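In: coordinates only, sequence not included:
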């Protein structure tokens, strides 16, 4: 979730864990366990949203191109999506607390590296290491909660974990935006340091170590092929618009990625204990739920990546205002998701999972309407509210459907797979939509500059910097009126690309609704059971 809200099955992953039968110590120890796991989970949730808000600012400060800004997000998302299933398995084998703490430390050291980065390349490398730390920290946090609390205590523990995680997720972008605006974008990454220090101290003192003697074998070949495959494909998607489709590096990386993903499917199909068992997808219901997840979260992740650029670079929002703009979405999904989950036992999964994506598609369309002006309340607020309402209808029913499609013994694995699918959707959608934005921006900018009476050398310099998108620097030597015209042309050209992205996201949301309508059961009779309270 580098740039998407919490994946749909985090709470379900907690429920799928088997609680330890060993003594847990004093009754109040559980509160400290929740403190450590909530803060650690929140670090990962907050990091993605803060990074998105920081991108327009750090792009200007570091002189990063649009492709390099994409890599800042994609480097993190790549390793998190590819390794998150292995991260959970490592905790079962080596100790959940040990792997969890190692992930926290790696994540924090990488965050410091992000804050100290002096160029885009250094920031991208640090973000990749952050993704590795997140892949160890996030599943470890969920497993510790599920492992520590008994069946009787688990409902209250999950409610506490979910509630406080929702609050920190909502406040994170606002606090991050404030730091970006009033201190530096670097301070947003340093924010993880004091949080991590608390997590480490509390976990060392209060979180017991635990193992799973019946843990599945580590699937290192699968993890390596997944990382290489996704990495190759993402590299080709990001670099093709800049280098060209015929560039040797783009062609080779794309081929390596596709061959590695094919190898991943081959290995998973023949492994005794694969990290992503293909047998799960023999269930029409499970396959349909994951197809819906992939399409909807691809649209959501791709669209939300470009929103802060539009708000900050085109509409002139401050970092704090941009961080606060998406707050209604977080509040709505937090308040309404549990209610929506209660619909499945009464009416079945199909109605909410058809209506929800359709409402979300309307929200994406509303994002495409604003131009380069207007107040927040009349432009982006309605779109964010409608999108939040749509996603509220989806999150809990999707969790119930995905887990209800498999046996109880496979619930933890199924929830991890669905989590990974949601992240992979965003991972692949962002560079595809980035190519769409760059093509539309370039076409629109050339057309608009042709209508302006600019010196040829100035026009040439502007077009040479088109890969910066809305962060393009207006060249010196132009009159005030000419500079304003260029800024207007840049803003309008970016909005043209932004609109295409939102319409593409709407199309993906409608495709997910179609998948739900054709694959999922139509009534309560065929619906899967919900997770136990």
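Out: Looks like it arrived, so ask away. Just so we're clear, the structure is a prediction, and the values are computed from it rather than from any experiment.

In: drop to CA atoms for contacts and neighbour counts, all remaining ones
Out: Will do.

In: Show me the helices in the stretch 301-450 of the chain, by range?
Out: When assigned using DSSP state H, counting those that start in this stretch, the helices of the stretch 301-450 of the chain occupy the ranges 319-325, 327-341, 343-347, 350-367, 376-392, 395-404, 411-450.

In: Of all those, which one is nearest residue 494?
Out: In this view, these are compared for proximity to residue 494 by C-alpha to C-alpha, and helix 411-450 is the closest at 5.3 Å.

In: list the helices and strands that closest one packs on?
Out: Contact partners of helix 411-450 among helices and strands, from 3 or more C-alpha pairs under 8 Å, 6 or more residues apart in numbering; DSSP states H and E: helix 10-15, helix 66-94, helix 220-243, helix 284-309, helix 395-404, helix 456-464, helix 480-519.

In: Tell me the buried residues in the fourth one?
Out: So the one you mean is helix 284-309. Of the residues in helix 284-309, 285-309 count as buried by neighbour count, 16 or more other C-alpha atoms under 10 Å.

In: same check, this time on the longest one
Out: Along helix 480-519, these residues count as buried under the neighbour rule (16+ other C-alpha under 10 Å): 483, 485-487, 489-517, 519.

In: That one to helix 411-450, inter-axis angle?
Out: For helix 480-519 against helix 411-450, the angle by axes from the mean of the first three to the mean of the last three C-alpha atoms, to 10 degrees is 150 degrees.

In: Would you mind getting the angle between helix 480-519 and helix 284-309?
Out: With the same axes, to 10 degrees defining the directions, helix 480-519 sits at 170 degrees from helix 284-309.

In: And for the second one?
Out: Using the same axes, to 10 degrees, the inter-axis angle of helix 66-94 relative to helix 284-309 is 140 degrees.

In: another structure for you, compare them:
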């Protein structure tokens, strides 16, 4: 779709999926009813959105405007102000959209921390791996998407089994295993990836990372939802999704800042000796700021085009490699958090033993 209809067309793909999901959900999902009447937290929504907007803007634009520019510094100040106001409001609002008291529950806070880390470390990496495959290896959009199929299929195969394992043995083990596998995979990519790396070297790493993500996601959601009980399961799931989405937004901005800072510092000296005129240099530099290389339509000789491509490849990797290692480190830290705070087998066994002693069915427990 991207290759033939444009990148905007990808958003229409979600329409039939959403319709099918709505029909299935209305027929199969039991409605949960809360004893407490809920109200829309408009003030919290506005404050949280503004805080997220300013920090994302600052991280994305800092490389172009300069980290010390008044606009960037002002954006960080506004982010801090809106964040403090958001937290203050959520602590005092009886109908808060993000009830902060739930973060006192270890498995709830740990599950959301893991969701945030997965969004920041892993999902943001998909974006830059796509740029790597298209800009460095010259893959088409379709071929780049097909390159992720091993990871996608591994997630599909692993996630249901991980969920069943977590329901019996707790979420700690699959989450620890999955985050460790995914984090190590990202670190390996950061160490091994070069402009000439074969896809067949990436294949087993993608496969292992898919198994890791599949082993993490379902147990993570189960741990958070069970920590707040069935009446708040919807709220727990929503907060987990929010943590993951916010992590993804900030991850793209932060990893993008790491990548473009290194790319810019390495690319400018490399192209200085290629004999580009000011107009050509301006066009090339503008593309490089956004992680792409412009060589067509600006009157370059074949030797200049080849030299620019080589310079861009080397400069891109100097920024991409530390970004991948940083992303892997985030997931390894999340692995430690999950291992320390997510309930494991002993919690499930104690709950089931207590239920059996009372001649009852096993009850839901934190996983």
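Out: Done, it's in. Every value quoted in this text rests on a predicted model; they were computed, and no experiment measured them.

In: returning to that earlier point: out of the helices of the stretch 301-450 of the first structure, nearest to residue 70 of the first structure?
Out: When those are compared for distance to residue 70 of the first structure using C-alpha to C-alpha, the nearest one is helix 411-450, at 7.0 Å.

In: number of nearby residues for residue 335 of the first structure?
Out: Residue 335 of the first structure: 13 surrounding residues under other C-alpha atoms under 10 Å.

In: counterpart of it in the second structure?
Out: If you follow residue 335 of the first structure across to the second structure using TM-score structural alignment, you land on residue 157.

In: contacting residues for its match?
Out: Residues counted as contacts of residue 157 of the second structure (C-alpha atoms under 8 Å, 6 or more residues apart in numbering) are 211, 214.

In: now swap in residue 73 of the second structure and tell me
Out: 58, 67.

In: about what we covered before: for residue 96 of the first structure, find the nearest of the helices of the stretch 301-450 of the first structure.
Out: Residue 96 of the first structure lies closest to helix 411-450 among these, at 15.0 Å (C-alpha to C-alpha).

In: Report the buried residues of the closest one.
Out: By neighbour count, and taking 16+ other C-alpha under 10 Å as the criterion, the buried residues in helix 411-450 of the first structure are 411-442, 444-446, 448-449.

In: Could you check the angle it makes with helix 395-404?
Out: 130 degrees.

In: before we move on, back to that, for residue 210 of the second structure, see how far away the match of residue 335 of the first structure is.
Out: When distances are taken as C-alpha to C-alpha, to the nearest Å, residue 157 of the second structure and residue 210 of the second structure turn out to be 9 Å apart.

In: And for residue 61 of the second structure?
Out: According to C-alpha to C-alpha, residue 61 of the second structure stands 32 Å off from residue 210 of the second structure.

In: who has more neighbours, these two?
Out: Counting neighbours by other C-alpha under 10 Å for residue 61 of the second structure and for residue 210 shows that residue 210 has the greater number, 28 against 15.

In: Now do the same for that one: its match in the first structure.
Out: By TM-score structural alignment, residue 210 of the second structure lines up with residue 388 in the first structure.

In: Residue 173 of the second structure maps to what in the first structure?
Out: Counting by TM-score structural alignment, residue 173 of the second structure lines up with residue 351 in the first structure.

In: What is the burial count for the nearest residue to its match once chain neighbours are set aside?
Out: Taking C-alpha to C-alpha, 6 or more residues apart in numbering, and ignoring the residues beside it in sequence, residue 351 of the first structure has residue 522 as its nearest neighbour in space, at 7.5 Å. For residue 522 of the first structure, the tally of surrounding residues (other C-alpha under 10 Å) stands at 16.

In: Also residue 405 of the first structure?
Out: Neighbourhood size, residue 405 of the first structure [other C-alpha under 10 Å]: 23.

In: aligned partner of it in the second structure?
Out: With the correspondence set by TM-score structural alignment, residue 405 of the first structure lines up against residue 227 in the second structure.

In: Chain neighbours aside, what residue packs nearest to that match?
Out: The shortest distance from residue 227 of the second structure to any residue other than its chain neighbours is 5.0 Å, reached at residue 366 (C-alpha to C-alpha, 6+ apart).

In: doesn't residue 343 make contact with that neighbour?
Out: Yes. When contacts are counted by C-alpha atoms under 8 Å, residue 366 of the second structure is listed as touching residue 343 (6.3 Å).
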